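> below is the sequence, then the predicted model.
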Amino acid sequence: MNLSDEQLLTDLSRVITLMRRSFDRAMTEQGASLAQTKLLTCIKAQSGTARAADIAEIMSIAPRTVTEALDGLEREGLIQRTPDKADRRVKRLTLTPAGEAAVAVTEPLRRELSAKMLAALNPSDRAHFHAALQKLLEALADG
């Protein structure tokens, strides 16, 4: 079968879109969307030292987008912003107990959904898929 570049990229995009929708739907039902879980997990990994600018850099997201997402997390009671003791202009991010609970439920669910999705690939498929993805990542890094 001779696939065009366009067909391969369209299929890749469809897989990513469908995966995100599926994960997001299931995770939202458990307390936090996929995007919220990613942000909460990133904040948690920073152990209370995270700033919005740090999160934007780590996740390669525009600072304004991160600020808007953090506003939503704060409104939902999942994070808390506290002034930095050394620089009152800086706000440090921490998870609230509700944020911790959301991560405790949704992060394992995300891993479970990932495993179910990838179970469709046998070990050989997985190895080839991984190799192909590595080649694409290298090409993107170069250019």
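Noted; the coordinates are in hand.
> going forward, measure contacts between C-alpha atoms and count neighbours the same way
Noted.
> list the contacts for A102?
Neighbouring residues of A102 by CA atoms under 8 Å, 6 or more residues apart in numbering: Q30, G31, A32, T37, L78.
> take a look at this one as well, against the first:
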Amino acid sequence: MEKTTHADLQEALRSFYVNSQRLLETYCAEQGISFTRIRLMIFIETRGWTRSVDVIEALSLAPRTVTEAIDALEKDGLACRSPDPADRRAKRVSLTPKGEKILSEFEPIRNSFAGDLFSVLSTEAERTLTSLVKKLNDRIGEIEHKYISR
């Protein structure tokens, strides 16, 4: 059996991410939902509120893209901005009740997709995969300073 290289592992992870996100985006579009928008809303919801700078950093998006996305959520009544008491120059972004409702309606779609996707794995394989990906994510945090000058 031929040994897997680190490049093979990186490509497998990249390919999985790109293909799963593309399929989910297409599936969501057929349901009349933008997964990109939902992803931003999930990020906001899990924190209760966030700042644009946090979104930029966590989701690796351009500042203009984030501003436009938040503007669109606000225009559609899905999110609102309020002053950040800790930094008067910043605004906190949080979901409105309408935004929370959209997310709760999306949850069964997300769960169905994940169920279909991971149905090829046994429970033990799911646990192992989760553990391995967590270990890789932890390692990224450990070596980040080596490759990124700040």
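Received the coordinates, thanks. Small disclaimer: the values here were computed from a predicted structure and weren't measured.
> quick one: TM-score?
Overlay of the two chains. TM-score (TM-score structural alignment, normalised by the length of structure 1): 0.73; 140 aligned residues with a CA RMSD of 2.9 Å.
> before we move on, back to that, now the contacts of A102 of structure 1 in a markdown table, with secondary structure, neighbour count and distance to L95 of structure 1?
Below are the contacts of A102 of structure 1 laid out as a markdown table (DSSP: H, G, I helix; E, B strand; the rest coil; neighbours: other CA atoms under 10 Å; distance: CA to CA, whole Å):
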| residue | secondary structure | neighbour count | distance to L95 of structure 1 |
| --- | --- | --- | --- |
| Q30 | coil | 14 | 17 |
| G31 | coil | 18 | 14 |
| A32 | coil | 25 | 13 |
| T37 | helix | 23 | 11 |
| L78 | coil | 22 | 6 |
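> which of the residues you listed lies closest to D142 of structure 1?
Nearest to D142 of structure 1 among these: T37, at 30.4 Å, using CA to CA.
> the closest one touches T106, doesn't it?
Yes: in terms of CA atoms under 8 Å, T37 of structure 1 counts as a neighbour of T106; the distance is 6.7 Å.
> against D87 of structure 2, how distant is A58 of structure 2?
19 Å (CA to CA, to the nearest Å).
> to clarify, my last question referred to A7 of structure 2.
Separation of A7 of structure 2 from D87 of structure 2 (CA to CA): 43 Å.
> in three-state terms, label R81 of structure 2 for me.
Classification of R81 of structure 2 by DSSP: H, G, I helix; E, B strand; the rest coil places it in strand.
> what's the burial count for it?
Using other CA atoms under 10 Å, R81 of structure 2 is surrounded by 18 other residues.
> residue boundaries of the helices in structure 1?
In structure 1, the helices defined using DSSP state H lie at 5-29, 34-45, 52-59, 63-75, 97-118, 123-142.
> mean per-residue distance, the last one versus structure 2.
By mean CA distance after the TM-score superposition for structure 1, the fitted helix 123-142 of structure 1 averages 2.6 Å away from its aligned residues in structure 2.
> now do that helix: everything it contacts.
By CA under 8 Å, 6+ apart, the residues outside helix 123-142 of structure 1 that reach it are L118.
> what angle sits between that helix and helix 97-118?
Angle, helix 123-142 of structure 1 to helix 97-118, by axes from the mean of the first three to the mean of the last three CA atoms, to 10 degrees: 120 degrees.
> can you name every helix or strand that the longest strand anywhere in structure 2 contacts?
Criterion DSSP state E: the longest strand present in structure 2 is strand 87-95. If contacts are counted by 3 or more CA pairs under 8 Å, 6 or more residues apart in numbering; DSSP states H and E, strand 87-95 of structure 2 sits against helix 35-47, helix 52-59, strand 79-84.
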